[in-house]
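[1] no FASTA, just this:
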């Protein structure tokens, strides 16, 4: 009997662990911090990438597609995760990378790992990348590469939001507030839908400067996945530290101290910004004494 191609056959660790963190800075605010360790779901396809890719990969396989095509920047965790999923399941992968000037240059570790996992990289200029959802651009990619199943940038679509709803369900009864970093909004869209709207709320921290636009994008994703806005959620756009992949000395110091205190080195692009924002909100008194806050470690 042939085993169907599915990420579920790769033995994910689900539900992902929840670990309590003891920190006197939060204790003084009456806040209990829990870490939702989605980074431990799978050694190669971690965190929200697993949840966002699971149903997309299934849809590709069910539709008879042997090729996944997706988009990302030079340091995209999504590209690397898609490449790993393709290699593990025997699917070809193509990554459309923002930045034509990168073609021919030595690959950074993220893109090099994607190539090692069999991903074919296609570099495009930034103007073309901004038009990546337009039919003319998709048609040109199909002409160049042949038929493929398209996974959007960051993996965020209705299938991804549906997959991330499991994250919210796993946290029901565990926390009062859930915090998560936001790149494209798909994780928060699903997470909020899976939480109990009567007792839980979610806060998303965009890692891009000017990330307020994600409010509309998250609502669009929820409409596509669930038919309406779901859950109690909001964005806090203050903690981008200058923009995507921008890192300041202050953020580095916070991440280093968190690592020293708790033995977990947070990813600087996403997770460290979310944790910094979570601690800042606690210090501002946003959370009532006794609040349990679960911070999602997305990878």
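    Received it, and whenever you're ready, just let me know what you need. All of these numbers come straight from a predicted model, not from anything done at the bench. Numbering: from 1, shown residues only.

[2] contacts and neighbour counts: CA atoms only from here.
    Will do.

[3] How much space separates the nearest residue in space to residue 92 that is not next to it in sequence from residue 59?
    Counting by Cα to Cα, 6 or more residues apart in numbering, residue 92 lies nearest to residue 67, which is 4.6 Å off, once chain neighbours are set aside. According to Cα to Cα, to the nearest Å, residue 67 and residue 59 sit 12 Å apart.

[4] Any idea how many residues pack against residue 130?
    Using other Cα atoms under 10 Å, residue 130 has 11 other residues around it.

[5] Identify the residues contacting it.
    Neighbouring residues of residue 130 by Cα atoms under 8 Å, 6 or more residues apart in numbering: there are none.

[6] Quick one: classify residue 290 as helix, strand or coil.
    Under DSSP: H, G, I helix; E, B strand; the rest coil, residue 290 falls in the coil class.

[7] From what I see, it and residue 27 are in contact.
    No: counting by Cα atoms under 8 Å, residue 290 stays clear of residue 27, with 9.3 Å between them.

[8] ok, back up a step: have a look at residue 67 and residue 59 and say which one is more surrounded.
    Set residue 67 next to residue 59 and count neighbours by other Cα under 10 Å: residue 67 wins out with 20 against 15.

[9] contacting residues for that one?
    Residue 67 neighbours (Cα under 8 Å, 6+ apart): 91, 92, 93, 94, 147, 148, 149.

[10] Also residue 147?
    65, 67.

[11] what's the spacing between it and residue 274?
    On the measure of Cα to Cα, residue 147 and residue 274 end up 38 Å apart.

[12] looking at this, residue 115 is in a strand?
    No: assessed with three-state DSSP, residue 115 is helix; it does not lie in a strand.

[13] do you know how far it is from residue 150?
    18 Å.

[14] second one coming, line it up with the first:
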């Protein structure tokens, strides 16, 4: 763990744990011969699935939101180079990708044996992978925090927490009240029960997914952190500390799920909400 040193923290201590949640989400999802998943044109989830498919000899299919644009951007080029077959859904159909109608059509097209992984990778198997994280943290702590896009990471962390600890997720998108239901649903699917040791803070989305403000930009420049997820979580933690939300002596672990990245504007035009997937290239 790396301690975040900032005089504004006072007697509260914050420790950074760097952990890429993509491999955790995929770890228990790789026992298939063929795997189909969804994402936007700049989705790190698409990239991660393609890479895992190449490494483990799994045939992968990426269903990309919107129309094909050639030449492929670097994310999709990398996915294709890993052997992923790319296909596209128009935005109306993409919004219905979770429905039985669309999934039956996809299985008819790609084969009944294809396993379908949700956008962002959050399912019961992903939750079980993320639940392993708390057990790998060697230092003592009271609270663990993580960014929340689809809810899978928080659902797993909560399930794996030792007794007496609690988890706080920081939503990175606007209007994310539905995420509490998603976290509970994922826990039920993974363990047939839910936990009460977690909460989601909705106050630090800064206008919505991949949106920012001058205040957040200054924070990113100061701490040199990934902007879509990590910056919003860390800003929220420090702001809550300033407000006295944590008792003196509280030890907080902040899960850093990404490295510093360039801005969305520098990467390309936003393509719409991607269920917790960054649109910018790292």
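    Looks like it came in fine. Just so you know, these numbers come straight off a predicted model, no measurement behind them.

[15] Superposing both, give me the TM-score.
    TM-score for the superposed chains, counting by TM-score structural alignment, normalised by the length of the second structure: 0.86, backed by 257 aligned residues with a Cα RMSD of 1.6 Å.

[16] coming back round to it: for ChimeraX, write a command that selects the buried ones of the contacts of residue 67 of the first structure.
    Buried residues among the contacts of residue 67 of the first structure (16 or more other Cα atoms under 10 Å), as a ChimeraX selection:
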select :91,92,93,94,148,149
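
[17] The contacts of residue 67 of the first structure: which two are farthest apart?
    Of all pairs drawn from these, the greatest distance, 12.9 Å, lies between 91 and 147 (Cα to Cα).

[18] And the residue nearest to residue 92 of the first structure, how far from residue 285 of the first structure?
    Going from residue 67 of the first structure to residue 285 of the first structure by Cα to Cα gives 49 Å.

[19] just residue 246 of the first structure next, same as before
    For residue 246 of the first structure, the distance to residue 285 of the first structure - Cα to Cα - is 27 Å.

[20] ok, back up a step: mind checking which of residue 115 and residue 150 of the first structure has more residues around it?
    Set side by side, residue 115 of the first structure and residue 150 give different neighbour counts by other Cα under 10 Å, the larger being at residue 115 (20 against 17).

[21] Identify the residues contacting the aligned partner of the more buried one in the second structure.
    Aligned counterpart of residue 115 of the first structure in the second structure: residue 80 (TM-score structural alignment). By Cα under 8 Å, 6+ apart, the contact set of residue 80 of the second structure is 50, 86.

[22] quick one: residue 80 of the second structure and residue 61 of the second structure, what's the gap?
    Counting by Cα to Cα, the gap from residue 80 of the second structure to residue 61 of the second structure is 10 Å.

[23] Now list whatever residues contact both of those two.
    With Cα under 8 Å, 6+ apart, residue 80 of the second structure and residue 61 have common neighbours residue 86.

[24] Surely residue 184 of the second structure is in a helix?
    Yes: under three-state DSSP, residue 184 of the second structure falls within a helix.

[25] What residue in the first structure is paired with it?
    Aligned partner of residue 184 of the second structure by TM-score structural alignment: residue 219.

[26] now residue 29 of the second structure
    So, by TM-score structural alignment, residue 29 of the second structure is matched to residue 56.

[27] cool, and residue 123 of the second structure?
    So, by TM-score structural alignment, residue 123 of the second structure is matched to residue 157.

[28] In contact with its match, which residues?
    With Cα under 8 Å, 6+ apart, residue 157 of the first structure has these contacts: 186, 221, 224, 225.

[29] That one and residue 82 of the first structure: what is the separation?
    Counting by Cα to Cα, the gap from residue 157 of the first structure to residue 82 of the first structure is 15 Å.

[30] do the same with residue 209 of the first structure
    Taking Cα to Cα, one finds residue 209 of the first structure at 25 Å from residue 82 of the first structure.

[31] Could you do residue 119 of the first structure as well?
    8 Å.

[32] who touches both of those two?
    By Cα under 8 Å, 6+ apart, residue 119 of the first structure and residue 82 have these common neighbours: residue 93.

[33] So for these two, which residue has more residues nearby?
    For residue 119 of the first structure versus residue 82, neighbours defined as other Cα under 10 Å are more numerous around residue 82 (32 against 26).

[34] you'd agree that one is up against residue 92?
    No: under the criterion of Cα under 8 Å, residue 82 of the first structure makes no contact with residue 92, lying 9.8 Å away.

[35] Which residues are in contact with each of these two?
    With Cα under 8 Å, 6+ apart, residue 82 of the first structure and residue 92 have common neighbours residue 68.

[36] hmm, back to that, buried residues of the helix or strand where the match of residue 29 of the second structure lies, list them for me.
    Using DSSP states H and E, residue 56 of the first structure maps to helix 47-62. Residues 47-58, 60-61 are the ones in helix 47-62 of the first structure that count as buried (16+ other Cα under 10 Å).
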